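1. Build me a structure from this.
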Amino acid sequence: MEDESHVPHRDGYLSLLDVLDVPNRRITDFTGLTQEYIKQRNYDYYDIARDPYLDSEQTYSVNARDPRQEANAVLSAKKWKLDRLIRELPRTEPVVSQCAHWVTSVAGLHLFPDANHRTAMVTLYALVLDNDIIREDHRWPGTQEEIGKAVLLSKYHRHLSPRLNFDRLWRRDTLYWHWYQYFEHLLHDVDYPALRNHSEGKLRRKLQQVRRKDD
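-> Here you go, the predicted structure:
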């Protein structure tokens, strides 16, 4: 009879996490992340942009015929889509991959009228804090120039990549690899040449070019 004493068990059950080569630093606690929380964070950006008493540079664009319906449009993201993102985010991949998957999915699916990148980053910040990946004094989400370029590059890659849907949600396309390299830079100080080699002006022009081709 084959000796199974070397197979990891916990309380009589096979422990897959011990069998698999699973990295230690990863997001495992999702208790603080709900679809209501994600919607609220996005709505906050809308609310700040519309508040006449706040001198904010935040913008939020909503394509609603009746201004009275704007708030409903902002909150119209499907509950099942957000729940599925939370439920299916890969649990056994390194934290850099998880971060890249999260921003790629939220921004790529474009679940909200606007501020999808901002919503992805602020909700991801809550996740990495809750999981002790970073501390509150971390420079998240990067300098204004870094995150500005990263979002422009993301929008550029989103236009070049096949349209994201739930059938291909966790595939590694160019949009994913862009964010993977950005989080390698943000979390591990790995150089990301695209941030150095392109000015914001150049990135905006490239984005305008690919958008004109789609029109």
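2. For the rest of this, base every contact and every neighbour count on C-alpha atoms.
-> Noted.
3. Next, the contact list for Val122, please.
-> Contacts for Val122 (Cα atoms under 8 Å, 6 or more residues apart in numbering) come out as Arg41.
4. which stretch of helix or strand covers it?
-> helix 116-130 (DSSP states H and E).
5. Need the contact partners of the helix or strand following that helix.
-> The helix or strand immediately downstream of helix 116-130 is helix 144-160, counting by DSSP H and E. With contacts defined as Cα under 8 Å, 6+ apart, helix 144-160 is touched by 108, 117, 141, 174-175, 178-179, 182, 195, 199-200, 203-204, 206-207, 210-211.
6. Let's compare: structure for the following, please.
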Amino acid sequence: MPDEITGTHSYRDFIDPSAPMYLSDLDILEALQDKTHVTPHRLAQDRFRENVLRLQLRDLERIGAVTQIGLETYQENSYGSRLLRDPPEKHIENDILDVEGISPDAFQADDWRLRDFGSVNAQVIKQLNKEFYEEPGSTYGEVRENEPGLTKQRISNVIDSDIRRLIREFPTTAPLPEACAHWIRAIVGLHLFPDANHRTATNSLEYLVEQSDGPSDRIITPSIPRFVLHSKYTRTFQSDVRYNTLWAKDELFSVWHRYFTHTLCPGLEERRPHDPPTETLDQVLETAREVLNGIEKDASNDSGS
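-> Next comes the predicted model:
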């Protein structure tokens, strides 16, 4: 399958056990035989695609082939051992299990997942961010004051293959609220663009949900500014998003998983009012960022002296 996604896909379509960066499902089950437990990081050994292994383990857990015993921590079970000894001929190819064929009830319908990326690719996402920069009256932080060409260049210089990898390895088997949270966390956490990463993430997500015939009108709601602010705090002080941890379920994921569970599955209780006001907290965050930037500059100057 080509690098560019043109329609519906599964991240599993790209797993090639003959390539040096992947493990098959049976490889994972075999590794579990020799260990008390595994994590994606432990399995990856700095050789294999940790992020893909993370999704494979989740799908194996969905069909009951491994048992989750802690955060990102799994151990073998009797069903997984049986699959390893006697793989189902109708549901396996190149040691990759057809997990949806084995256990169809463990996965949501297509309109409750994100699988169709026909309307969103690297160029679309970059153009969307550029439009936020060029929109009259829009707030967008310049890379350097009075040098608009530099900001546009930084937007254009975002590497297409990085965004394609995000799409190619996306958790296409995850339920919609979880999938939406992963999409926002990835773009926001990687901080692909100089500014407007939250706006780029949420607007592109609207396209994706609409393409999948999902409830796209519930992606951006009146409550989102508060969650964006919470997301900024979490990204600044707690979360560390890298390409090998794109789909980890950390604090930043939790912020957005709660938001999308609330908007897509109404009924989740409100735990506290929006107090202090969002505007006040936004000012506090900007002050904290300025202090942090000053500390980093002082540390850099000290190391260079």
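7. tm score of chain vs chain?
-> Here the TM-score for the pair of chains, by TM-score structural alignment, normalised by the length of structure 1, is 0.81; 201 aligned residues with a Cα RMSD of 2.8 Å.
8. Structure 1: helices as residue ranges?
-> Along structure 1, the segments classed as helices by DSSP state H run 16-19, 35-50, 70-74, 79-88, 95-109, 116-130, 144-160, 174-188, 193-197, 200-214.
9. list the helices and strands the second one packs on?
-> Here helix 35-50 of structure 1 is seen to pack against helix 70-74, helix 79-88, helix 116-130 when contacts are counted using 3 or more Cα pairs under 8 Å, 6 or more residues apart in numbering; DSSP states H and E.
10. For those, please prepare a markdown table with the additional fields distance to Ser161 of structure 1.
-> Output for the helices and strands packed on helix 35-50 of structure 1, formatted as a markdown table (distance: least, Cα to Cα, whole Å):
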| stretch | distance to Ser161 of structure 1 |
| --- | --- |
| helix 70-74 | 25 |
| helix 79-88 | 19 |
| helix 116-130 | 17 |
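11. so which of these comes closest to Ala100 of structure 1?
-> Comparing these against Ala100 of structure 1 with Cα to Cα, the closest turns out to be helix 116-130 (9.9 Å).
12. buried subset of the contacts of helix 144-160 of structure 1?
-> The neighbour-count test (16 or more other Cα atoms under 10 Å) applied to these identifies 108, 117, 141, 174-175, 178-179, 182, 195, 200, 203-204, 207 as buried.
13. check contacts around the residue nearest the centre of structure 1.
-> Against the mean C-alpha coordinate of structure 1, by Cα atoms, centre = their mean, the closest residue is Val103 at 1.6 Å. For Val103 of structure 1, the contacting residues are 117, 120-121, 124, 179, by Cα under 8 Å, 6+ apart.
14. What is the equivalent residue in structure 2 for it?
-> The criterion is TM-score structural alignment: under it, Val103 of structure 1 has Ile184 as its aligned partner in structure 2.
15. Ser154 of structure 1 -> structure 2?
-> In structure 2, Ser154 of structure 1 lands on Ser231 (TM-score structural alignment).
16. circling back: export the buried ones among the contacts of helix 144-160 of structure 1 to a markdown table and tack on distance to Trp80 of structure 1?
-> Below are those laid out as a markdown table (distance: Cα to Cα, whole Å):
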| residue | distance to Trp80 of structure 1 |
| --- | --- |
| Gly108 | 16 |
| His117 | 20 |
| Pro141 | 27 |
| Thr174 | 26 |
| Leu175 | 23 |
| His178 | 27 |
| Trp179 | 25 |
| Tyr182 | 28 |
| Leu195 | 35 |
| Glu200 | 36 |
| Leu203 | 34 |
| Arg204 | 34 |
| Leu207 | 31 |
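17. Quick one: map Phe112 of structure 1 onto structure 2.
-> Taking TM-score structural alignment, the alignment pairs Phe112 of structure 1 with Phe193 from structure 2.
18. Would you mind confirming that that match makes contact with Asn129?
-> Yes. Counting by Cα atoms under 8 Å, Phe193 of structure 2 touches Asn129, with 7.5 Å between them.
19. what's the overlap in contacts for those two?
-> In contact with both Phe193 of structure 2 and Asn129: Ile155, using Cα under 8 Å, 6+ apart.
20. Name the residue in these two with the higher neighbour count.
-> Asn129 (26 against 22; other Cα atoms under 10 Å).
21. Can you find the partner of the more buried one in structure 1?
-> By TM-score structural alignment, Asn129 of structure 2 lines up with Asn42.
22. That match and Asp130 of structure 1, how far apart?
-> 19 Å (Cα to Cα, to the nearest Å).
23. How about Glu4 of structure 1?
-> Distance from Glu4 of structure 1 to Asp130 of structure 1, counting by Cα to Cα: 37 Å.
24. which of those two has more neighbours?
-> In this view Glu4 of structure 1 and Asp130 are compared by other Cα under 10 Å, and Asp130 has more residues nearby, 18 against 8.
25. Would you enumerate the residues in contact with the counterpart of the more buried one in structure 2?
-> In structure 2, the residue paired with Asp130 of structure 1 according to TM-score structural alignment is Gln211. Neighbour list for Gln211 of structure 2: 116-119 [criterion: Cα under 8 Å, 6+ apart].
26. Perfect, I'm done here.
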